[in-house]
Every structure is written in structure tokens, then in C-alpha cells.
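Chemist: Could you work out the structure for the sequence below:
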Amino acid sequence: MTSSTLTSAQSAALVDILTHHETYSEIEDFKAPGAIKHYGPPFQDSTSASATPVLQTLLSKFILTLPGLRDVSQDFWKVRVSDLIEELSQAELSESYDKGVLGIRKTLATAISALIEYPARGCLFGLPKREEGLRKAEKDTYDISKPDDVLKSWQDCLQALVYGDLVDELFERAAETDDLKKHPALVQGMHEFVVVNIASLMHYTLVLSPEGPTLLRMVENVHRLIPYSVVRQTLKIGNVATMISAMMKVILAKVSVASVTNWIGLSSGAHEGMNLLQQIMSQVLSWDKRDLNSRATKIEKSSTAPPKPVTAALKDWIANRSRAEHEEARRQSKDQNMSIVAVILSLSSGPSVDDLTADQHAAALEYLRIRLSVRDRDEIVRVLCHRNPDHLTALIQDGVSAYTPMIRQVHEAVNLADTVWDFERFTTDMLKMSKPSGPKGQEKPPAVEDYVDLLHRHQSSSHKFLHQVAKNGKEVTSWWRDWVNMVIKQFCRQGTSAPKTDAVADSKATGTNVQASVLKHFAGLPEKDQKAITNELTTYQTYLDDLHWASATRITAVINRTRSTPFGPGAFLARWQSLLDATTITPATAKGPVRLGANKGVREEGRQDIEGNEDVTEDEVEKTIEGSTLEVPSVEQTVKLMGGRFREMLAGG
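Modeler: Below is the predicted model of the structure:
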């Protein structure tokens, strides 16, 4: 092997590193205003290189070709979605660094990145074809009670989906029955693999992640406000046009004086009030704001309260300083090993941080976090609920218009009122079991197996829905069947381009040319750089092997019902946690080192609910998180030497 040649294992590790880094980098870019203006189609007509090629590739191949969504008007993307994304970025929602905890936005952004990098890697580089897997899938010899067979069925199922005709078989069998046991053992094993991984994701999101309690509380509040009975009664209307019109009135109707005066011309641009969806969002966030403000008041009245000039300086920094000034404060905090509170006070005319006791400084950090959280909620409500013109309402109207033919057929094929009832029961069950249970003072959070049981209890509802659609809605089923067949072929190893549409330019990033370009670029690097990258790739490949082995071990424990693993399977969870662990957080003391998301104390602070209580003890959190991810080896040189060029390759440069 020459210095310019990589083994297949090293090549796979290189692809993994570059895709992982690029995906999260592109998601992070959307924090800054203007990112959407350089996205390319469908937000702009220009077909020049996109600034976010991975995200555009996924959007082009999978989303823009969706039945129904492919028929929306150009204003749907170019005006409404584009403006909402831009305004949310301009709102400058708070950073985890300033808050001193891993916030909801960071938690969701890292989770999305960890999940979508898999389809991104698949459609960019393809799924290697394994004849052995195809032959085994044809024999269909799997025992879903055995973890090894479940794991093998997933791998073999991928082969049969991409290189075989399993997609057509699934659609045909779904039209015949809603009984999973009447599907081939291969499909049953794949189904169990998917159920366990979804359960693992739910458990990690709602129980283990820093913002789990907050997310759970928000879901519960939304669930309480949805008028399920009204929705079910509306869906029972036999005439489809009448049903859609009634449902739109339930969800989108606005009743206010301003809406009337704007309509008759007596006013222009006045806020017209909120529809049901906006009222739910506004109400849920207002409940959070109420509790946050209550907590801020307690801090102001406590014995360790920071002086009023300090709290005034913090509020002024949040409300009246520019984005550039906020970024400069973070830079100084990191460079000088000072807390963000200390830097803010140094830039104000008020008291110095030296005038604060350690307890007052800790209270000031918490006060800043609370005020930032309040502002975030205000900005989200402003953009999504109080904007004029109301893009959110227009988006829903456009979407319903595009999906009306599909809604018509599904309404005739399925009892949608029963479907809503099934969803309500599932959500109620999920919320109930997601809370700690046990004797008072000894409460324990739910385990991964509890979420597996939850999905098993309710899976028949989704099977029934799919069966009814496939059996009674032949035309709508054919639309989805064609789309799935088109999408799944994007993962063929030889590489394919996204189908041509009026909404998006042809994808330039295909499995063949990107793979060749990556290896060519590596071969053109100086020998010392090649050696540095090769050393990192060798170590990283060992890490990947260990990662997948650990995931297989956990799925075995879950399927065997040992209840011995505190977190579920899925290599994506380790990637998600590694992104959270690498997040920089302000020092906890006035002068001290910058912390990371992995540092002890950051997680516990993030898990505190609005009232400042924790639903899981500090020891339990630390015990659970320890070992949840393997130590990620450094890939600094690989990213430095090849990351920039990799983005250019994906953009077609």
C-alpha cells in the first residue's frame, strides 16, 4: 500500500468523519442571518453552488419529491418558509454558552444532525452491495426472539430494499393484512429493530437528555390544549370538501376586531389575532414564561440576590446589545477564562464582578439563564404567532391545498376519527409512563424497555392505518409506492441523481463522483499530511468498530429484557451525545476555565425544571451518562485538511 492509498476501512472512516462534521456545520450555519439566502433551490432560482450542500441534497432527494409537497406553490418555499427561517435567525435565540446549560435548541440541533447524517452518507456514497445479504434475505430464515437475527435482518433488509424488490412486496402485503405476523420473518425482524431504536431515541430524548423534562412538560401542555373531541367530530363529516373546510376553520380561524378592520380596509397591517395552532404555541410558552419569571423574582428576593445594578446590566445586555457585541463578549469570556457575567459587568458602567460573592455570582448566572429563556419564548411567539402577514397560517393553507387530493382519498379509505383517537391514547400513555415512578423518595425514571413496551402496545394502530390506506386507497398508495421506490434507489452504490423537478436543480453530489473526488484529493496532499490523516483514520475506525459493537450489545440487552442497560442502542445516540459533550459553556465562577457539555454539573443544571427541582438525582444522571459514549478520538487534522474541500465537492465545485 502506497502512502496515497487508503484501505477500504480507512476510506469508510474518512467518509464518516467528513459527513459527520459537514452535516452539523451546515446546521450550525443557520444560527446566523442570511444562511437561507445562499441555500439555492427551492429558496432561490440560482443553481450555483449551495452554501449548505448536504442539507440541500437531502431536501432535493427526499422532501421536494414528496407526494403533495411537490405540488406546493413557489411562494411556499421562496417567501413563507424562507422568511420564517430568516426571521428566526435574526431573532438571535440564546446560546448554550451564555445560559451555562445545554439548551433545547442545542439539544434538538445536535439530535437532528446525528440522525440525518445517516441518510446523507447513504445517498452521497451509497450502500455497498452484499450478495450474501441478498441471498439470506431471500431464504428468510430469521428468529426475531434472537438479538443476532434481529441485527442481521436489519442489514439484510437494507440490501433487499435497495437492491431487491422488497419495497413492492411490503406494499402488496400491507394491502392484504394488518397483522405483522403474516409478513416474512425478515420484515418482522426489521420491524423489531426499528421499534427498539425508536424506543431508544424516545428514552434518550425524554429521560436522559438535559432538556428532557422541559420537552416532556411542553408536550404535555400541548396535549392538554388540543381539542381532540372537536377534531374527531369534524373528521366524521362525510363530504370531504365540507370536512376540510370545517377543519380549516377549527385550526386557522381568527376572530378579532383587527381581522375585520383589515379585511374591510379600515386598517392595514394590524395584528389579526391568533389561530388555534398559534394560540396553543403561545399559551404553552406563556406558561413557561410565567414560571421562569416567578423563579427570577425568587432570585431577586433571595439572600444571595445580586445587587439591582447587576441584574439591570444583565437585562440591558440581553435586550439592547447587538449580535456583534454578544459575540465579542463570548470571545472575551473564552480568551480570558472569565464567566459571561463577569465580562458583561466589565463592559457596563455598573459594579464589577469583584463586588459579588461566589453565591451572588452563581445567582447572577442563573438569573441570566432565566432572562435569556424568557426572551427566547417572546421571540418565537413574535415570529410564529404575531407576524403580519401571517406566514405560518399561509403555509398551512398552501399545504392543505396541495394535499387536498390525498386527503380526499385517505378520508374515503380510513376512519380518520379513529386514527386521531389512537394518537390521543398513545400520547396519553407515553406522557404517563415517561414520568418517574415508585415509592415517594425512591422514584425511578422509565427504562428503554418501557418505551419498547409502549410502542408494542400501540403498533397495531399504525398497522391498521397503513393496511386501510393500502387496501382502500389504491391511487394514493401508488403515489407513495413510486416515491419510496425512487427514494430507496438513491442509496444504490453506483449513485443516482435526484429526479428533475421544477423546484430544484439536479443534484451534483452523487456516490460515484464524490467518492472519487475525496480519494483524489487525499492522494494529492503532501505525504506528511497524508500520514497525519491516516493515523487519525486508523484510530477512528477502531472507535467506529467499538461504537457499533457497544450498540449491538445494548440492543441484545433490550431484546433479552435484562433491564441492565441504562440507555438504548443506536450509534446515533453516541454521536448526538458527543456533539453535546463538545459544546462550550461559560465558566461557573467569575474566573475559571471554560466548561464543556460533558463537565460534571452542566448536565444537572440543564435537567432542572422551571421550579428548580430535579426528577432524577445527580448521582443517577452521572451514573447513566458515564459510558454512554466512547471517547471520540481527535480528527482535527482530517477536518482541517479536507473539510473545506469536501464541502466544495458536494456543491459541485
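
Chemist: only C-alpha atoms for contact and neighbour calcs from this point on.
Modeler: OK.

Chemist: Give the buried residues for stretch 554-574.
Modeler: 554-559, 565-574 (16 or more other CA atoms under 10 Å).

Chemist: one more, for comparison:
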Amino acid sequence: MSSPTLSSEQLGALLDILVHHETYSEVESYKDPEAIEHYGYPFDASAPGQGSNGKEKSLSPLLQLLLTRLVLPIPGIRDLPSEFWTDKFRNIMRRFGEAELSESYDKGTLGSRKRLASAASVIHEGITRGLLSGIPDGKLPDLRGKYDIHRTEDLARAWDDVVQHLVYGNLLDELFEQFTKTKNPEDHSPAVEAAVNFAIIYIATFLHHLFVLSAEGPYLLKLLDNLHSLIPYTVVIQTLRVGNAGTMINAMVRLFLAKVSVGAFSNWLGLTQNAADGMNLLQRIISLILEWDTGDFRKAVDGIKRSKEGPSELHLAAIDEHLQAPRDQHESSREISRKDEKSIIVAILEAKDKSLADSLTEAQHTQCLEYYSAQLAIRDREKITEVLCRQSPDLTTSIIRDGVSVFEPMIRDIHKNVDIRKHISSVESFLTDLIATSKPKKRDGGQPQSGTIPPSVEDYVALLKRNRQLAWDYLHDFAQGCPDLRTTWLNWAKQSLKFFRQTTDSNNNTTMANGGNCSYNLGEMDGNLQNLFDNLSDDKKSGVKDAIDAHATYLSKLEEMSISRMQNVIDGADDDDNKKTGGNIGGPGVYITRWHCLLDETLVTPSAPKGPPRRGKDVKGMKALGKTEAIASSDTWDPDTLTKREEQAWPEPPDISVVVDALGPRFKTLVADISTKVPRA
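Modeler: Have a look, this model is predicted:
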């Protein structure tokens, strides 16, 4: 039986499935402290490319591809000594793995780490997909043509045209030159202006999801506000007044990294070695934020302990004992809970004494789940503080010092030629504006309803538009005042963009995917993916192809809905009546739905003593006990209700597990081969 040739849409859908799954599985693997040992270059001593010559290939090939192609060549980072990666960074990653931070399954909610890690994974997969497939070559469009910034189709077309010129044309040189002459890159051409507006709407949608639609939004906002209030902006600005760059850098390093303690003094004298030497200002900021956070969870724990109708001391003692148990016991309890369809609390108590589980009431069981979740949150924060702030040797400070050392020549040049003080003030004012924008709004327009309404996507669009000039001002000052550095960064950017070029045309005539259509040309990946499919047994090909077709249809629907949502945001930003009634709660972006897919698929412990595990979509609107909403008022919005409203219109994703099972391991091997080759540029 001959193998069918997959169409360009099918190949694009297949690549989307495999990259999406592999990216997040690699991110999740770093819960294991041994994962970093199998990353490969640069965390071992081998040079890139040696994996194909007998060395162990990376078990995180997509992450390695991103790091070696785009991150390691960054000016400054490329000058870091090899021991920075093989010793310091690798060991701090091991420490985080050994800390065994909590799982969403045990906590019964999707925590901040889960949401942020999955969001980062989706952004990473988009970049990596571009590295693997490349941008198709073709006739370069006219950037000075007509682009209507009030039409989604024109914004999407402008974005694709700009990307095409960045990868294959001279647009990057022109933009760098533009910044030396003017503070507004959008003056370059109508296409650049429209592309900037396109990007702003996408970024605004992401911020809206993070701070408004997410149940963790008010909590994340509180952390950001705490951090913002602790940064000594005034002292930093005063330090930057020092004219001599070397003196200024030394003063800034001392401000944030100097330690004054008995341990530090005795280490300096040579009386002790690696004694606990206290914390510097940066570490104190980290520990203070986490300690404030921990205090809220401790209040929640104390409330359950004092409850007259709550679980007994024996129940809580068994949970506390389990918290201190080794990793394998935690994994065993989790597996028993999933396999036997019982809650994690029942699994923990039965392992200690079956009668403890039998004696729990429904209400007490709920309180035990909340108690376990709060204790896990306390333990997480203590472990993070220990890893970053209290362990010897102090890898955190050493890593930052290495970073300052390699970037010092750039810092000297910028300090000499650019007034950094006003740009530090710009960062401060933007964060203040972001926090204010993310708070509830009072109803406007003389409406009879009282209370508040949540920020809309249009609010974040307005935030970015009124603050974008801050970024343009810095880039103009940098480009005009530091010509040598401008050339250095231009060369890196040009080399990086070359990795997005296609090396072959793959004998198909389709155009690249964009915001307005769902056509694909994957270059040399066409043949690689077709070979993966061809090597399947005949009995698997049919099921895999059906799943690919379903996913291609799903992606097409997402693209259509994304276009519609972007138009709604564009129209809403120009409509004063829409602003008064609240605006849109949903924006464009296929990546948003891919982010929610990762969250929705997460397994979570049953809420009842017996029953099947829940999914992330069942608890997405819940926040962990103890996560207070210090910024949001008591009459604020309900993220769960908003999220459900926002997601109702999105189509249900198809089951593509048959594709992952059949081709996932082979795709990982394929990418490992690609990532260990000497980078092409």
C-alpha cells in the first residue's frame, strides 16, 4: 500500500501538533534534577555539533535549538565563560529540581508557575516552529503600499510583509538607521506602522489574559506591585549620576549584591569557607516578597487548625508528615490517587492509617485539601528562597556578577553616551501605569449600576500605545549615541534572522502561514515530516491522518475567529460607547487557545474523596487558598465567569493523542539531530 502524500495544510497541522507536545514535555521534564544533565551543550563541555559524532544527544532538543541558535550568540552572553553554564547555571537548575516544587495535581488548582510555564512554552513553540520550518522566500512586497490600520486583514498582511522583509530584505538595516534619525520607527512605512499596531493588540491580549482572565491575575498583580514598591528607583537614579562608568557600575553592584554579615566577613578574612553569608539587597527583595506571600498562606493554615468542625490533629499531622517525605513517596501517592480514582488526601491518609481516611467527613476532606494546598505553597516559597538566597555557594550572586562582568563594556558605552536615568524613570512609570490599568474600573457613562468592571483588552491596547514612545526614545538614544554597539546588535539580529530562512523550496507552491490564512510551506521540514508519516505501519496511517485533518480544520477555525476578535478590539478601541460599557474581554491569537489547551489538559486531584481526577478546565477559575487579592477590591470581577464567557466561542480541540503516540518519539529524535548540527547562518 503506497503512503499518501500529505498536503501543505496537513504538514503544517502535523508540525503544530508535534512541536506543541514536545515543547511542553521538555519544560515539564525539568521538575527532575537529572534533566539538566541530559540537556547537552552548553551544560556539558562538548561543543555544538558533537552530538552527531557519538556524543549523547540532547533530551531537550527544542530547548537546545532555541538556545544555540538565538540565545547563546547574543552579544555579552556569547562571552560568558564555559563554567558559567557547566557549573553555575547547571547547578542552580539542579537545585530547583531537587527542591521538588509542588504539582498542580496535589494543590487542586492551576498555580502561577503552571500558568506562566505553559504561557512561556507556547511562546517558545511559536519561535521554534519558525526555526524548524522557516519563512518561505518570494517576491518582497511593497512596504509603502496601502495598509488600513482599522482593518484586521491589512494589519495581518502588514505583519507578514514586515517579517518577509526582515528575513530576506534589508528592513532591519533600515530600521536601525531609522532610529538614528527619528524617535518613531513607524515613520518608516505604512507597513511598519500597521505591523506595530498588530503586535500591540497581540501583546495586550496576552497581558489581559495574564492579569484579568486568569484566576491568578490579582495574585500576580500583587507580587508585581510588591516588587515595584521595593525597587529603590531613587537610589538607582542617584547612583547613575556618577560620571565615571567604572565607579557607577561598582556602586550599583555594591548596592544590589554586597553582603554585610558575620559570615561574609569571616569568609573574607579566610577564617571560614562558604559559611552562610547572609543576603544582599536583591536577595532580600526576593525573600521579602515571598515571605509576605507566605504569611497569607500561614493565616489560611491557622484558620483550618482552629476550626471546631475541622479535621483532627491526627489528620493534619499525617499530611505534614507526607510533606516531608521523599520524592518517590510523593509520586507514589499521586499515582495511587490517579489509578484508584481517589483524592490525594485519601491516598495520603490511607498510606498512614486507613481509619484516618474513613473518619473524614466531606467538609473535613475539603479542608484537608485546602490545608495541603496551603502547606505546599508555604513549602514552595521556602524552597525558592533557599535556592536563590540562602544556599552556599551563592550561585545567584555569582551568576549576576558574571552577567555584569560580560556586559560591563556595553554598560560603560551606554552610560557614557546615553542618559539612562530618564529611561529608568520610564520603566518605573510604565510599571505604575500597568498596575493601575490592571485594577478594576468604575462604571462610566452615568450608568445606574454600582460597582466596578474589569479592564478590557482595549485598556491594555491603550496602555501600550501611550507608553510605546518610552521604548522608541531609548532605542533612538541608543542608536544615535552608541554606533559601535548599534553595529554589534545589528549583526547579531541579522545573523539570528537568517535561521528563519528556508534552505529548500520543497516543491510546493503554497504561501506562508499568517494571521489571515492557514496555508503552509515548511521548506525542508516538508520532507522530514512526510518521511515520519511514511514510516508508520499501514494500520496506523489512517488514524493519524484523520487526527491531522481534524487538527488542520481546528487551526483554520481558530484563525478565522482570531481575525474576528482582532476586528472587535480595533472597533472597540475607537468606540467611546464601548469603552464606557467595559470593552472586549477576549482578543486575537491562536497561541492563546494553545495556552489554554495546556492548562485544560492538566490533571488535578478529585475534589471528593472518591472519583476520577479533574482536568485543568474544571479548576481554571479557582485560586489556591491563601492567595489574597490585596490590590483588587471585594466587588471585583470573577475570573472564572469571564474566562468561561471568553472561551465559549472557541471550538473544542480534537483528540490528537494518536499522532503524539505514533510520531512524538520519532519527531524528538529528528529535532535532536537538527539541534546538534553546527548552526547554519
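
Chemist: on that earlier part again, show me the buried residues of stretch 554-574 of the first structure that map onto helices.
Modeler: Among these, DSSP state H puts 554, 555, 556, 557, 558, 559, 571, 572, 573, 574 in helices.

Chemist: ok, residues contacting stretch 168-179 of the second structure?
Modeler: 137, 140, 162, 165-166, 184-185, 188, 472, 475-476, 479-480, 486, 490, 494, 501 (CA atoms under 8 Å, 6 or more residues apart in numbering).

Chemist: one step back: nearest to residue 513 of the first structure among the buried residues of stretch 554-574 of the first structure?
Modeler: residue 572 (26.4 Å; CA to CA).

Chemist: Who's the closest spatial neighbour of that closest one, skipping the chain neighbours?
Modeler: residue 114 (5.5 Å; CA to CA, 6 or more residues apart in numbering).

Chemist: need the helices for the stretch 401-550 of the second structure, in chain order.
Modeler: Per DSSP state H, counting those that start in this stretch, the stretch 401-550 of the second structure carries helices over the ranges 420-437, 457-481, 483-498, 525-534, 538-573.

Chemist: ok, the equivalent of residue 266 of the first structure over in the second structure - how many residues close by?
Modeler: Residue pairing (TM-score structural alignment): residue 266 of the first structure is matched to residue 271 of the second structure. By the criterion of other CA atoms under 10 Å, residue 271 of the second structure has 10 neighbours.

Chemist: Is it possible to mark the buried ones in the contacts of stretch 168-179 of the second structure?
Modeler: 137, 162, 165-166, 184-185, 188, 472, 475-476, 479-480, 486, 490, 494, 501.

Chemist: These: which two are farthest apart?
Modeler: 137 and 480 (32.4 Å).

Chemist: picking up where we left off before, and the residue nearest to residue 572 of the first structure, how far from residue 58 of the first structure?
Modeler: 14 Å (CA to CA, to the nearest Å).

Chemist: These two: which is more packed in?
Modeler: More neighbours surround residue 114 than the other of residue 114 of the first structure and residue 58, with 22 against 19 (other CA under 10 Å).

Chemist: Relative to residue 141 of the first structure, how far out is the more buried one?
Modeler: 32 Å.

Chemist: helix or strand for whichever residue in the second structure pairs up with residue 330 of the first structure, which one?
Modeler: Here residue 330 of the first structure is matched to residue 334 in the second structure, going by TM-score structural alignment. Assessed by DSSP states H and E, residue 334 of the second structure sits inside helix 327-340.

Chemist: So which bits of that helix are buried?
Modeler: By 16+ other CA under 10 Å, the buried positions in helix 327-340 of the second structure come out as 330, 333, 334, 336, 337, 338.

Chemist: With the first structure overlaid, report how far stretch 292-302 of the second structure is off on average.
Modeler: In this overlay with the first structure, the average offset of stretch 292-302 of the second structure from its partner residues is 0.8 Å by mean CA distance after the TM-score superposition for the first structure.

Chemist: sorry, back to before: and the furthest pair within the buried residues of stretch 554-574 of the first structure?
Modeler: Largest pairwise distance in these, by CA to CA, is 19.6 Å, between 559 and 574.

Chemist: by contact count, what packs against the helix or strand encompassing residue 17 of the first structure?
Modeler: Under the criterion of DSSP H and E, residue 17 of the first structure resides in helix 8-29. Judged by 3 or more CA pairs under 8 Å, 6 or more residues apart in numbering; DSSP states H and E, the packing partners of helix 8-29 of the first structure are helix 53-58, helix 104-125, helix 527-559, helix 636-650.

Chemist: In three-state terms, label residue 273 of the second structure for me.
Modeler: Here residue 273 of the second structure is coil, with the state taken from DSSP: H, G, I helix; E, B strand; the rest coil.

Chemist: can you pull the contacts of it?
Modeler: With CA under 8 Å, 6+ apart, residue 273 of the second structure has these contacts: residue 267.

Chemist: now it: how far from residue 392 of the second structure?
Modeler: Distance from residue 273 of the second structure to residue 392 of the second structure, by CA to CA: 10 Å.

Chemist: Identify the residue of the first structure aligned to residue 603 of the second structure.
Modeler: In the first structure, residue 603 of the second structure lands on residue 584 (TM-score structural alignment).

Chemist: which residues touch the nearest residue to that match once chain neighbours are set aside?
Modeler: Spatially, and ignoring its direct neighbours in sequence, residue 584 of the first structure is nearest to residue 596 (4.6 Å; CA to CA, 6+ apart). Residues counted as contacts of residue 596 of the first structure (CA under 8 Å, 6+ apart) are 581, 582, 583, 584, 585, 602.
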